[in-house]
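1. Any chance you can model this:
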Amino acid sequence: MRRTSATTHRAALGLALGVLAPVALSACGNGKTDPDLVAGKQLFVQKCGACHQLDRADTKGVSGPDLDEAFRQALADGMGRNSIEGMVAEQIRHPARLGEGQRGKGEVVMPADLVEGESVTDVAAYVGQVVAKGGEDTGLLAEAVKKAGAGKPVAAKDGKLVIPADPTGQLAYQAASATAPAGPIEVESPNESGTPHDIVIDGVGKGEVVQNGGISKFNGTLDAGKTYTFYCSVPGHRQAGMEGKVTVK
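-> This is a model prediction of the structure:
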């Protein structure tokens, strides 16, 4: 066998450091042998997607490692997907084990206990199966999570424009486009998820960062005939695609 396993595994583990919020040992730890991949995908998107990019899950977080890139070379060098599941589970259960020297610039340490019990196995199994795989999920997995930002365009009503953040914690608003009349406007962005978000329109106003049912809001004035960009100013969120357009009629 090629002498790549130890070095490659350590490199992948370092890259995957905060690896996901929810993940688990494939068949280890809590003894679950039949993981629920649909639940694993849903939990990954909700708990991990704000920090990690995983193409099959359509998550675009940038504050943690890109999981596809973190494991691509390791897979090419012969690492098994069961090993990836175990590594992901280990990181979820023991996120502080990687030292400061192993983190990338700007990366954050994953909080403990984001996912617990058998749910860790579900998430780890999903990640292990799809990471660096390319293509798109099929069957029930394709329907497990509603596509971020795919909601219908919203329109201001009675002087108020409401643009909710995605309730699953994805880095998106429920709608990527909106319309409003010129003049004074109250902008609100409810956020039911545990991922912190705000809403900003440059030159118009900025709301506070909220989560868990809070509402980011501000009052401002929209000019006739202009198109504004609204976005989340939490570091990494706009870069991951959390923005949209307001057309003033």
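2. C-alpha only now, for contacts and for neighbours.
-> OK.
3. Residue 39 is in what secondary structure piece?
-> Here residue 39, judged by DSSP states H and E, is contained in helix 37-43.
4. Nearest the middle, which residue of the protein would you pick?
-> Residue closest to the average C-alpha location in the chain (CA atoms, centre = their mean): residue 49, at 1.9 Å.
5. hey, where'd the strands end up in this protein?
-> 53-54, 59-60, 154-155, 160-162, 177-180, 183-191, 200-201, 205-206, 214-222, 227-231, 243-248 (DSSP state E).
6. about what we covered before: which residues does the closest residue in space to the residue nearest to the centre of the chain that isn't next to it in sequence contact?
-> Of all residues not flanking residue 49 in the chain, residue 59 sits nearest, at 4.9 Å (CA to CA, 6 or more residues apart in numbering). Going by CA atoms under 8 Å, 6 or more residues apart in numbering, residue 59 touches 45, 49, 50, 52, 53, 170, 171.
7. Neighbour-wise, which one of these leads?
-> Neighbour counts for the contacts of residue 59, by other CA atoms under 10 Å, peak at residue 171, which reaches 32 neighbours.
8. Which residue comes closest to it once chain neighbours are left out?
-> residue 242 (5.4 Å).
9. Let's compare: structure for the following, please.
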Amino acid sequence: MKDPQADVVAGKQLFVQKCGSCHTLARAGTKGTTGPNLDEAFQQPVKENFGETAIRGVILKQILFPNRLPNSDGIKMPAKLVSGQNAHDVAAYVASVTAKGGKDTGRLASAVKAAGAGTAVEKAGVLSIPADPGGQLAFAAAKATGTAGPVTIEMPNKSGTQHDIVIDGLGKGAVVANGTSSFKATLDTGKTYTYYCSVPGHRAAGMQGTLTVK
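-> This is a model prediction of the structure:
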């Protein structure tokens, strides 16, 4: 099935959720490093006016039948992370924005909610800092507050992207997908801590935040 009228808004949402943890694509706001940087990968074809339709075809083929060879870390892209019309939607969106400057406009600009805007607050000895449920490399809250003393720090992760939560010197939760990473710690009065995801490439992509103890 090939649909030239693919839904690029749905394509952007699916790309961020399914592909953004591995690929950098500036217009989508993703910073994954496991797979190729898609802006760099298609920079020359775009410069040479290869054509959006042709680029879309290349992307679709890679989604459905990815390179069988793993990268330098031994990680291989799974086939058909998206399929059917979803694959066409993703391919159409990526082809329309790859290696292009500026920002998405119109409906595309609001297609994916920005992560990290909230503040997590400790309640009854539990500080819950969710991972972005859409699969972005970010916590739902880039700031958190807590009180001095014993606390359970947890990171619910409703996405299929693997994450953990770590505070150096305090503790490290397990790496989970569709689960909860947690550890117990004792917070010191007046201190500021940095929490982050230790999965390779995630902290560098911006998956970290600041915990302030009152």
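10. Check the alignment and tell me where the residue nearest to residue 171 of the first structure lands in the second structure.
-> For residue 242 of the first structure, the aligned position in the second structure is residue 207, judged by TM-score structural alignment.
11. How about residue 135 of the first structure?
-> Under the alignment by TM-score structural alignment, residue 135 of the first structure pairs with residue 102 in the second structure.
12. in terms of contact, does its match touch residue 27 like I think?
-> Yes. Residue 102 of the second structure lies in contact with residue 27 (CA atoms under 8 Å); the separation is 7.3 Å.
13. The two: who's more crowded?
-> residue 27 (22 against 8).
14. Looking for the alignment partner of the more buried one in the first structure.
-> Counting by TM-score structural alignment, residue 27 of the second structure corresponds to residue 56 in the first structure.
15. got it, and residue 7 of the second structure?
-> So residue 7 of the second structure corresponds to residue 36, using TM-score structural alignment.
16. Which residue, other than its chain neighbours, is closest to its match?
-> residue 122 (5.2 Å).
17. And residue 157 of the first structure, by the same measure?
-> Nearest one to residue 157 of the first structure, counting by CA to CA, 6+ apart, is residue 180 at 8.0 Å.
18. count of neighbours near the aligned residue in the second structure for that neighbour?
-> Counting by TM-score structural alignment, residue 180 of the first structure lines up with residue 146 in the second structure. The tally of other residues near residue 146 of the second structure (other CA under 10 Å) stands at 22.
19. Verify the contact between residue 146 of the second structure and residue 192 for me.
-> No. In this structure, residue 146 of the second structure is not within contact of residue 192 by CA under 8 Å, at 9.9 Å.
20. and the aligned residue in the first structure for residue 42 of the second structure, what does it touch?
-> Aligning on TM-score structural alignment places residue 42 of the second structure opposite residue 71 in the first structure. Residue 71 of the first structure is in contact with 12, 16, 84, 131, 132, counting by CA under 8 Å, 6+ apart.
21. Excluding chain neighbours, give the residue nearest to the fourth one in space.
-> Going back to what we said before, that points to residue 131 of the first structure. Here the residue nearest residue 131 of the first structure, using CA to CA, 6+ apart, is residue 68, at 5.1 Å.
22. What separation do you get for that neighbour and residue 43 of the first structure?
-> 18 Å (CA to CA, to the nearest Å).
23. So which of the two has more stuff around it?
-> More neighbours surround residue 43 than the other of residue 68 of the first structure and residue 43, with 25 against 20 (other CA under 10 Å).
24. quick one, what contacts residue 202 of the first structure?
-> Here residue 202 of the first structure is in contact with 228, 229, 230 (CA under 8 Å, 6+ apart).
25. The second structure: which residue goes with that one?
-> Alignment note (TM-score structural alignment): residue 202 of the first structure maps to residue 168 of the second structure.
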